[in-house]
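A.B. asks: Kindly generate the corresponding structure for this input.
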Amino acid sequence: MAHPGFFQRQASARRNTSLLVFLFLTAVVLITLAVCLVGYFTTRSETSGQPFQYWLVSSHGLITAATVVVLIGMGSLIRWVDLAGGGSRVAKMVGARPIDPDTRDGDERKLRNIVEEMAIASGVPVPELYIMDNETGINAFVAGYTPGSAVMVVTHGAITQLTRDELQGVVGHEFSHIFNGDMRLNVRLIALLSGILMIGQIGSFLLHASFYSGGRTTARNRDGRAQALMGFLGIALFVIGYVGVFFGRLIQAAVSRQRETLADASSVQFTRNPDGIGGALFKIGLRSSYLDTTGHANDMNHMCFGESARMKFTALLASHPPIEQRINAIQPGLLARLKSRLRDTEPGDDLRSATAGPRPAGTSGFAGSSSIQTLSESVGTISSKGEDFAIHLLQRLPSTFRNLLYTRAGAIQLCYAMLISELAEHTQAERLGLLRNHSLFGAQPDLLAKLLPTLQGLGEAVRFPALELAMPALRKLDPDERAELAENVRLLVDADNRVTLFELALTSFLSRHLGAEAGRVTPVRYRRYNAVMPALQRLLSLMARAGARDNRDAGALYLEAIAGFANRGNHDFPILAKVTMRELQETLTALNGLSPLLKPAVIDACGHCITYDSVIDVREYELMRLVADQLDCPMPPMTV
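C.D. replies: All right, here's what the predicted structure looks like:
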């Protein structure tokens, strides 16, 4: 069976989100009815024994039902708002600390290098990295709402007990969750289950309160009756709430197991090294993946690489298939091979040398297809060429240049340097003179002197990868600082009264990932192309003119590209002579509202334009990556 593609997995994640919301609402209705039933028996004497269905629509019943719905809604809403900060908020919730990009710790540098290689190879901004210092178990998770705002959290046990290949397998597994849209689903699950848990927590509170008050008021019959009633309500609500949580976690676990199996398979596809993720899982089986230092282990169970909490009814509530089953699903016979290696290891040897094993011959770390026929097929994938490109690029970057990208000042100056690197020195000075003096946002000649030679020496192909490496530092800017950077970039772009393809790509990239809407999920607004035809007209007009040699060729190329979308005839949407930057941004915002299954055709139509002359230059591909990025479709770098 063919491995599902990026767009199919995105559509599946959205369907799962809708299903979970439906099941959550169903659970709310059932819990409300159960609590109303308790209320009915509690007040039956006051309501003359009327049937339940009549009591339910009485003032008592309606007030009870409304109270339950409000309590559940408040519980979910409070957690939802708490998690609105995205992945960084989840990381802080479990007590993880950010890893300094310039860390000197060998294990942390190993993790950072693996993540950077995979990010560059896949075309996504480098995720922010966090570590749970006090967790000895082997585990990891990603959190966030969009690929561009993802954070990755790894336990100390994972980076110290796993070999590079094994850690690469875990990182590949987590990147699969980034590509597949699982992060958004996982964060929302935490909020939804918190609401259901609210009823059980109230029941627990009433139960404790009844016992506490009983110690002081047993001499009074009236107080004794109140105590008994409070205890009965507490027990009833406690049981109802936690039965609801049980079934909620049952649904959560079923969905999670399916997606964990898919992520395991994707990791093997990315790394082309089943021994990597297989060895990591094998070590979890020998040791542990539990999170013992956070009170949120149960909440995080469905998000983690391995089980994070010890649970009863493990066969039903486990968010992951059994370890042996996961290893055997990766490759038949892999478990026996790993066990054999362990037996052959001398006592006292580090297990990491026993389970790493050699890579299959002819592989470089990440999988890839040498026969990708359309650009949409490359979205959300990592090829061996892309990984080789990433490794080679990182090796060629001078350490001074690379370390500057990890600082706010260096990342800001990088944006300026990319806009002036191809200009003559006197013109560079004129452009930088447009910026106002500022300790952070003003031109800093000493930093630019370290950035410009590398940009000029490595050429255009280094620009977007360098920007992706700088994204963790740029995300540290507060909203006012982000606005200041955007204004300065716009000032440099407008200096010559024209906009190049790269300038268009850079400003749009920064707007998407640092603007007010950064990190927010774009809901599906369109399930047909008809509603976005003006947007397609603008986009394909720009792409056709970028890919053609002259106006005549551009017109013919445009007609070919638009033909698959215009149902009423191509003449209704003629090629446009000019598309402004603002129009392009509005266009890409509109197209991002398409259903995931409609986006591949847009990517391929743009790809048809830039491959028209059988040559793709760097600037054309940068524009292509801009389109894909704005549609939340990570595209690997150009490797040829």
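
A.B. asks: drop to CA atoms for contacts and neighbour counts, all remaining ones
C.D. replies: Noted.

A.B. asks: The longest helix seen in the chain packs against which elements?
C.D. replies: Counting residues, the longest helix in the chain under DSSP state H turns out to be helix 221-271. The helices and strands touching helix 221-271, judged by 3 or more CA pairs under 8 Å, 6 or more residues apart in numbering; DSSP states H and E, are helix 6-42, helix 164-180, helix 182-217, helix 274-286, helix 314-317, helix 323-330.

A.B. asks: name the helices or strands packed onto the third one?
C.D. replies: Helices and strands touching helix 182-217, as assessed by 3+ CA pairs under 8 Å, 6+ apart, comprise helix 6-42, helix 59-82, strand 140-143, helix 221-271.

A.B. asks: tell me the most buried of those?
C.D. replies: Sort the helices and strands packed on helix 182-217 by mean neighbour count, taking mean count of other CA atoms under 10 Å, and strand 140-143 sits at the top with a mean of 28.

A.B. asks: what packs against that strand?
C.D. replies: Helices and strands touching strand 140-143, by 3+ CA pairs under 8 Å, 6+ apart, are helix 87-93, strand 151-155, helix 164-180, helix 182-217.

A.B. asks: before we move on, the earlier item: which one of the helices and strands packed on helix 182-217 lies closest to residue 317?
C.D. replies: helix 221-271 (5.3 Å; CA to CA).

A.B. asks: That closest one relative to helix 182-217, how many degrees between them?
C.D. replies: 160 degrees (axes from the mean of the first three to the mean of the last three CA atoms, to 10 degrees).

A.B. asks: Let me know the angle separating helix 221-271 from helix 6-42.
C.D. replies: With the same axes, to 10 degrees defining the directions, helix 221-271 sits at 170 degrees from helix 6-42.

A.B. asks: re the thing from before, so which of the helices and strands packed on strand 140-143 comes closest to residue 337?
C.D. replies: Taking these one by one with CA to CA, helix 164-180 is closest: 15.3 Å.

A.B. asks: and for comparison, fold this next one:
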Amino acid sequence: MQFRQHQWKAHRKTLHLFAWFGVLLVALTAAVNLFLALVVKLVLPIGAGYPALFFETNTAVVVLFVIGGAWIETARLREGGGARVAHWLGGVEITDPDSRLEQRLLNVVDEMALASGQATPRVFVLRREDAINAMVAGWGDDDIALCVTRGALERLNRAELQGLVAHEFGHIKEEDLPLTMRLLALVWGLSLVHGYGRSLMSADEQGRVNSAAWLIGLVLSIIGWLGWLAGRGLQAAIARQREYLADASAIQFTRTRDGIGNVLRKVWHDQQTLTATMHSPAAEMVASLLLYEPPGMHWLSSHPPLQARIARICGAVLPPIPAPILREEVNEARHTRTTAEPSTKGFVNAPVIPLSALSTSADHPAPTMSAPLHDDRDALARLQRRQGPTERRLVVLGLMMDPENHRELKLWRQIATGLTHANAILEDVQHLHPKRRLPEFERMTAQMSGDPIEQKRKLIEEARDLLRADGRVTPLERLWWLTLRHRLDTQRVTQSARLAPLSISDETPTQFSAQDLVHAGNLTAYLARVIPESEDQPEITARGYLWCTRVMNRFGMPDQIAQALNAPDADTLMHSLAEVQELSWLQRPLLLKAWVEETINLSSTGLLSDRHADALRLMACLLACPLPPMLETHYRRIQ
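C.D. replies: Take a look at the predicted model:
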């Protein structure tokens, strides 16, 4: 890609489009004068002239609304600068990073500030966003904020993160931020003409409508709406050219096309799998500032199609690539950040990751498994061929038990007495990758849901005896047993319930009542014995209390109450579980999402461990919730 040529073309097209904005304002003024003149001729007697200063007044009104409205909107957008926009999206400023991923982001931002010759902006992480996206907002060096989603931190390697951040620095270098803000203000000013026309058409306090005012309002509303639509199209066209320009700048700053190119290919894959959408309600308001927005009407979209951007960057439309959470080690040295002063010498080379590293870490992350991948898949294939009632029962029990627990293993062998190939089943279960155990458990129990009630009751009793064979039942083992009972008892019901359409109504509750918070807190306190520690704990540890408090703070529970939560006993657990299961289908996923996100936030690696992922997936099954993307991705890494 000849990025300097594309930069020159983008600048030239932007100037042309701004000229069209001026033409649009003149055309809008002329159209208002023309149509209002026709209205006057229809209303006044034939031969009568136009009122004094008729055309001057019309012109002044249009210009006042467009230019004055744009000035007012510009002043409003200036309040708070980029940090205000970041807070709208739920961003958390990163000054003292608490994870290596965040430290890597700060280091990359410093590098791209040097490469672009720009001041270092304030850095925010959108920790609730799983999509790959980023944005910069602000008016000048003093108030620029750079926001990066958590999905980008966890699913992009270092070279790709450099490309993403370099793209945003391209917007800063080309002064796109004040340009974008002014375009928003101009379009808003154009919309005021339509709004003024609608106000003239409305009735007064007595319900009467002035016919002359109604005709004038009709003209202004129609022409104003057409003007707004044309302005919105011009705004989108300018924004598309600036995206091409920022892509070219990303290549200039990193000296490689693979970084930003692979980012867009991963976003394209997420778009196809419907996981590229931002969840914040404010995302739509700042769509033109983001790296990517969902596709809509092409001429009203502020971003070019991903295929066109990839073709410009890579020279061809390369296929999309998946973006799983990367398992590569992130060892970023902690250093004191300094503000990068604008460079007077132009370009400074930024570190570039070799292409060989890209192919192994981004596209084909090496799996970390306790057994070779081919042995794992062969074992899975053999287990899926086990169709006998006794075979399936032993597979389920084998998946639930701890293979290192000798007492559980001894009882499993006693249950398997008489089956000649029991050792082969046990060996296959032990060869499974930890990420396959729970999905295979769900598949097996789904098949067994239609078995006679006697067989299901026997399996539940054998599982209970197996898990307490060593004289204790850990919190995670209890979750396995509760899930087994839940799936065998309710599988038929949940299958039929999927046929019922789900609809969102204004009456569907999303806020937790005080009683709901108590039950949600009990479940959270129970999970705190497993999360975020690596082993089940008899009591909640200090780190467990921190996790529990951060989860419940999301729902408005004060710190002193959250810190006073204790691990519930069996009866309290069952009662709270039953109450939470009765919450609305909008409330339960919010609780599960909070568990997952805070587990990742407190993880030293920024990733879910297999043990934590299993506990959260078991709770998702008990609450009949869909898996959040970050939890679902954990189980896809070895597919």
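
A.B. asks: what's the TM-score here?
C.D. replies: TM-score for the superposed chains, counting by TM-score structural alignment, normalised by the length of the second structure: 0.45, backed by 336 aligned residues with a CA RMSD of 4.0 Å.

A.B. asks: if we can go back for a sec, as JSON lines, the helices and strands packed on helix 221-271 of the first structure with distance to residue 141 of the first structure would be great.
C.D. replies: Output for those, formatted as JSON lines (distance: least, CA to CA, whole Å):
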{"stretch": "helix 6-42", "distance to residue 141 of the first structure": "17"}
{"stretch": "helix 164-180", "distance to residue 141 of the first structure": "6"}
{"stretch": "helix 182-217", "distance to residue 141 of the first structure": "9"}
{"stretch": "helix 274-286", "distance to residue 141 of the first structure": "14"}
{"stretch": "helix 314-317", "distance to residue 141 of the first structure": "19"}
{"stretch": "helix 323-330", "distance to residue 141 of the first structure": "17"}
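
A.B. asks: which stretch among those helices comes nearest residue 591 of the first structure?
C.D. replies: Here helix 6-42 is closest among these (CA to CA), at 14.5 Å.

A.B. asks: rewinding a little: if we compare the helices and strands packed on strand 140-143 of the first structure, which one ends up closest to residue 261 of the first structure?
C.D. replies: Nearest of those (CA to CA): helix 164-180, 9.6 Å.

A.B. asks: between the closest one and helix 274-286, how big is the angle?
C.D. replies: 100 degrees.

A.B. asks: which stretches of the stretch 351-500 of the first structure form helices?
C.D. replies: Secondary structure of the stretch 351-500 of the first structure by DSSP state H, counting those that start in this stretch: the helices cover 351-355, 375-378, 384-396, 399-404, 408-420, 425-432, 445-458, 463-474, 479-493.

A.B. asks: nearest to residue 233 of the first structure, of those?
C.D. replies: Closest among these, using CA to CA: helix 479-493, at 48.1 Å.

A.B. asks: about what we covered before: export the helices of the stretch 351-500 of the first structure as a markdown table, with columns for mean neighbour count and distance to residue 231 of the first structure.
C.D. replies: Listed next are these as a markdown table, based on neighbours: other CA atoms under 10 Å; distance: least, CA to CA, whole Å:
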| stretch | mean neighbour count | distance to residue 231 of the first structure |
| --- | --- | --- |
| helix 351-355 | 19 | 53 |
| helix 375-378 | 20 | 60 |
| helix 384-396 | 19 | 62 |
| helix 399-404 | 17 | 62 |
| helix 408-420 | 23 | 57 |
| helix 425-432 | 14 | 73 |
| helix 445-458 | 16 | 68 |
| helix 463-474 | 23 | 52 |
| helix 479-493 | 17 | 50 |
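
A.B. asks: Which of those helices sits closest to residue 203 of the first structure?
C.D. replies: Comparing these by CA to CA, helix 479-493 comes nearest, at 42.3 Å.

A.B. asks: Could you identify the helix or strand that succeeds the closest one?
C.D. replies: helix 501-514 (DSSP states H and E).

A.B. asks: Show me what counts as buried in that following helix.
C.D. replies: Neighbour counts using 16 or more other CA atoms under 10 Å place 502-514 of helix 501-514 of the first structure among the buried residues.

A.B. asks: Adding mean neighbour count and distance to residue 323 of the first structure, write the helices and strands packed on strand 140-143 of the first structure out as CSV.
C.D. replies: Shown next, in CSV, are these (neighbours: other CA under 10 Å; distance: least, CA to CA, whole Å):
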stretch, mean neighbour count, distance to residue 323 of the first structure
helix 87-93, 20, 25
strand 151-155, 26, 19
helix 164-180, 27, 14
helix 182-217, 21, 21
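
A.B. asks: how about these, which one is nearest residue 35 of the first structure?
C.D. replies: For residue 35 of the first structure, the closest of these is helix 182-217, at 9.2 Å, according to CA to CA.

A.B. asks: Now do that closest one and helix 59-82, the angle between them.
C.D. replies: Using the same axes, to 10 degrees: helix 182-217 of the first structure against helix 59-82 is 130 degrees.

A.B. asks: Now do helix 182-217 of the first structure against strand 151-155, angle only.
C.D. replies: Using the same axes, to 10 degrees, helix 182-217 of the first structure lies at 60 degrees relative to strand 151-155.

A.B. asks: Quick one: closest of the helices of the stretch 351-500 of the first structure to residue 554 of the first structure.
C.D. replies: Comparing these by CA to CA, helix 375-378 comes nearest, at 20.2 Å.

A.B. asks: ok, back up a step: for the helices and strands packed on helix 182-217 of the first structure, give me a markdown table that also has distance to residue 559 of the first structure.
C.D. replies: Putting those into a markdown table (distance: least, CA to CA, whole Å) gives the following:
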| stretch | distance to residue 559 of the first structure |
| --- | --- |
| helix 6-42 | 26 |
| helix 59-82 | 46 |
| strand 140-143 | 42 |
| helix 221-271 | 37 |
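
A.B. asks: Going by neighbour count, which residues in the one helix or strand residue 484 of the second structure maps to are buried?
C.D. replies: In this assignment (DSSP H and E), residue 484 of the second structure forms part of helix 475-497. Within helix 475-497 of the second structure, the residues that count as buried by 16+ other CA under 10 Å are 475-477, 479-485, 487-489, 491.

A.B. asks: Tell me which helix or strand comes right after it.
C.D. replies: Assignment by DSSP H and E places the next element after helix 475-497 of the second structure at helix 514-527.

A.B. asks: That next one packs against which elements?
C.D. replies: By 3+ CA pairs under 8 Å, 6+ apart, helix 514-527 of the second structure packs against helix 542-553, helix 570-581.

A.B. asks: Most tightly packed of the ones you listed?
C.D. replies: helix 542-553 (a mean of 22).

A.B. asks: any idea of the angle that one forms with helix 514-527?
C.D. replies: Going by the same axes, to 10 degrees, helix 542-553 of the second structure makes 150 degrees with helix 514-527.

A.B. asks: just to revisit the earlier point, mind putting the helices and strands packed on helix 514-527 of the second structure into CSV with distance to residue 126 of the second structure?
C.D. replies: Output for these, formatted as CSV (distance: least, CA to CA, whole Å):
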stretch, distance to residue 126 of the second structure
helix 542-553, 16
helix 570-581, 28
